[in-house]
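> based on what follows, work out the 3D shape:
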Amino acid sequence: MTSATTRIDHLVTSGTFSLDGGTWDVDNNVWIVGDDTEAIVIDAAHDSAAIEAALGGRTLRAIVCTHAHNDHIDAAPALAAATGAPILLHPDDLPLWKQTHPDRAPDRELADGQVIAVGDVELTVLHTPGHAPGAVCLYAPALETVFTGDTLFHGGPGATGRSFSHFPTIIDSIRERLLTLPPGTVVRTGHGDSTTVGDESPRLAEWIQRGH
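The predicted model follows:
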């Protein structure tokens, strides 16, 4: 089933990702879920003004962080200040958050199984550690969509070669929390193109062998 009034808006913002002494140019997907009056933002990346403009005057109910790598949270405090919306982050990612925003804590914690309501849909928080300890995905069955941040991409798992990440853990998260969703579920990612659970499921053994 799909929602009659709640829609998904997509914005791509550009900036840098920095960790472990390196910095890379990146394009990030920013997802806005809501109806004509209210919305949530999933991953406030790089450009607070552009995200605020994309909201089009709607009330922002929450800024939800899929994880705390700087490229996914760098615009969150500015967007929160402009809109009054709280920032939500899983507490296991606080050490990463503090690397970017040492003087501004998130407002609320995300927890596995928590439900976030916006418009006429509900999004369930799935704790999916591996790319980062507090990484989460947001599953919206009414929209036949899961927002995966950097846990699952078109073609494989998120990177696990840097601090705070762990390859066996991300594989467990994907196998147990994401590939168990209906095959037609659209996977909307933190970077790059969307995919579906059904398209990615057959590749699990290949990912494990590759140690990607």
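> switch to C-alpha atoms for all contacts and neighbour counts from now on
Noted.
> which stretches in this structure count as helices?
Shown for the chain, the helices assigned by DSSP state H span residues 48-55, 70-73, 76-83, 94-100, 167-173, 197-200, 204-210.
> now these in JSON lines, with distance to His191?
Formatted as JSON lines, the helices of the chain follow (distance: least, CA to CA, whole Å):
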{"stretch": "helix 48-55", "distance to His191": "16"}
{"stretch": "helix 70-73", "distance to His191": "10"}
{"stretch": "helix 76-83", "distance to His191": "17"}
{"stretch": "helix 94-100", "distance to His191": "19"}
{"stretch": "helix 167-173", "distance to His191": "17"}
{"stretch": "helix 197-200", "distance to His191": "16"}
{"stretch": "helix 204-210", "distance to His191": "19"}
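> pick the most buried one from these.
Of all the helices of the chain, helix 70-73 has the most neighbours on average by mean count of other CA atoms under 10 Å, namely a mean of 25.
> which residues sit against it?
The contact list for helix 70-73 (CA atoms under 8 Å, 6 or more residues apart in numbering) reads 15-18, 26, 28, 43-46, 65-67, 96-97, 100.
> looking at the helices of the chain, which is nearest to Pro141?
Ranking these by proximity to Pro141 (CA to CA) places helix 197-200 first, at 12.8 Å.
> chain center to the closest one: distance?
Relative to its chain's centre, helix 197-200 lies at 18 Å (CA atoms, centre = their mean, to the nearest Å).
> restricted to buried residues, select the contacts of helix 70-73 in PyMOL.
To isolate the buried members of the contacts of helix 70-73 in PyMOL, using 16 or more other CA atoms under 10 Å:
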select buried, resi 15+16+17+28+43+44+45+46+65+66+67+96+97+100
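> which of the contacts of helix 70-73 fall in strands?
Using DSSP state E, the members of the contacts of helix 70-73 that fall within strands are 15-18, 26, 28.
> next up, the contacts around the residue nearest to Leu11 when sequence neighbours are not counted.
Nearest non-adjacent residue to Leu11, counting by CA to CA, 6 or more residues apart in numbering: Val30, 5.0 Å away. Contact analysis of Val30 by CA under 8 Å, 6+ apart lists 10-13, 41-45, 51, 190.
> for the comparison step, fold the sequence that follows:
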Amino acid sequence: MAGIDHVVTSGTFSLDGGTWDVDNNVWIVGDDREVVVVDAAHDAEAIATLVGDRRVVAIVCTHAHDDHVNQAPALADRFGAPILLNPAEAPLWEMTWPDRKPDGELADGQIITAGGIELKALVTPGHSPGSTCLYAPELGTVLTGDTLFAGGPGATGRSYSSFDTIIDSIRTTLLPLPGDTTVRTGHGDATTIGTEAPHLEEWITRGH
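Next comes the predicted model:
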């Protein structure tokens, strides 16, 4: 049965000299034979337990903030799976993993398939330089990482982020998706494109 599983893992996020406690959504997309793991955060054992005996096609990172990648190498090694990341994320990746590079690039329009489900990479910079969402049209779902949340865009107050860029990414890449598309986020509750779309102008006003 093809679909999406997820586990919430807890740990910390550190950048620009600060550290915060965070809960992360780790998404596992595929069927009972093979899966893609999206955003390997904090707890490799919990993620591996959810994967079970399925083949891992790839460990996909929506972006390279440490709370989204801190278990990526451990899981890649455990499952013999490549780590995929947009190359614009290199400065952030290297803060956490200076001695290990991702195994492959994540490019706009790239298709990753697991269990018959196609995930299309949509590069949506702003929260970070190479933030990438994953759209699964047949599941009516987009995995947005930290680009779009229930209630607005991801944070842009730290290094390598831009408010104007994230708004442009949301406007041009995410909001044109069907309104009933479920938005599964990097942290917190899911929402839909149709729920968030009417609020774009107020986010812009609030952001400036």
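> let me know which of the helices of structure 1 is the nearest to Leu126 of structure 1.
Across those, closest to Leu126 of structure 1 is helix 167-173 (CA to CA), at 9.1 Å.
> structure 2: matching residues for the closest one?
Structural correspondence for helix 167-173 of structure 1: residues 163-169 of structure 2, per TM-score structural alignment.
> quick check: the matching stretch compared with structure 1, mean distance?
Stretch 163-169 of structure 2, aligned to structure 1 and superposed, deviates on average by 0.2 Å (mean CA distance after the TM-score superposition for structure 1).
> any idea how far that stretch is from the chain center?
17 Å.
> same deal with stretch 186-202 of structure 1?
For stretch 186-202 of structure 1, the distance to the chain centre is 13 Å (CA atoms, centre = their mean).
> contacts for that stretch next, please.
For stretch 186-202 of structure 1, contacts defined as CA under 8 Å, 6+ apart pick out 27-30, 43, 144-150, 152-156, 178-179, 181-185.
> how about the ones in strands among the contacts of helix 70-73 of structure 1, which pair is most distant?
Going by CA to CA, the pair spanning those furthest: Ser18 and Asn28, at 13.6 Å.
> put the buried members of the contacts of stretch 186-202 of structure 1 into a ChimeraX selection.
What follows is the ChimeraX syntax selecting those of those that are buried according to 16+ other CA under 10 Å:
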select :27,28,29,30,43,144,145,146,147,148,149,150,152,153,154,156,178,179,181,185
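> list the ones among the contacts of stretch 186-202 of structure 1 that fall in strands.
Among the contacts of stretch 186-202 of structure 1, the members falling in strands (DSSP E) are 27-30, 145-149, 152-153, 156.
> about what we covered before: which position in structure 2 aligns with the residue nearest to Leu11 of structure 1?
In structure 2, Val30 of structure 1 lands on Val26 (TM-score structural alignment).
> same check on Val146 of structure 1?
Val146 of structure 1 maps onto Val142 in structure 2, by TM-score structural alignment.
> ditto for Ala78 of structure 1
Under the alignment (TM-score structural alignment), Ala78 of structure 1 pairs with Ala74 in structure 2.
> what's the closest non-adjacent residue to its match?
Excluding its sequence neighbours, the residue lying closest to Ala74 of structure 2 (CA to CA, 6+ apart) is Ala44, at 7.0 Å.
> what's the match for the one you found in structure 1?
Aligned by TM-score structural alignment, Ala44 of structure 2 pairs with Ser48 of structure 1.
> mind listing what that match touches?
Neighbour list for Ser48 of structure 1: 75-76, 78-79 [criterion: CA under 8 Å, 6+ apart].
> now render those as JSON lines, adding distance to Ser165 of structure 1.
Formatted as JSON lines, the contacts of Ser48 of structure 1 follow (distance: CA to CA, whole Å):
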{"residue": "Ala75", "distance to Ser165 of structure 1": "23"}
{"residue": "Ala76", "distance to Ser165 of structure 1": "22"}
{"residue": "Ala78", "distance to Ser165 of structure 1": "27"}
{"residue": "Leu79", "distance to Ser165 of structure 1": "27"}
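> Asp120 of structure 1: which of those residues is nearest?
Distances from Asp120 of structure 1 to the contacts of Ser48 of structure 1, taken by CA to CA, are shortest for Leu79, at 23.5 Å.
> how near is the closest one to Ala105 of structure 1?
Distance of Leu79 of structure 1 to Ala105 of structure 1, given as CA to CA, to the nearest Å: 14 Å.
> likewise for Ala49 of structure 1?
For Ala49 of structure 1, the distance to Ala105 of structure 1 equals 21 Å [CA to CA].
> one step back: in the contacts of Val30 of structure 1, find the pair that's most separated.
Within the contacts of Val30 of structure 1, Ile51 and Gly190 form the most distant pair, 15.0 Å apart (CA to CA).
> superpose on structure 2 and give me the mean offset of stretch 25-34 of structure 1.
Stretch 25-34 of structure 1 sits 0.3 Å off on average (mean CA distance after the TM-score superposition for structure 1).
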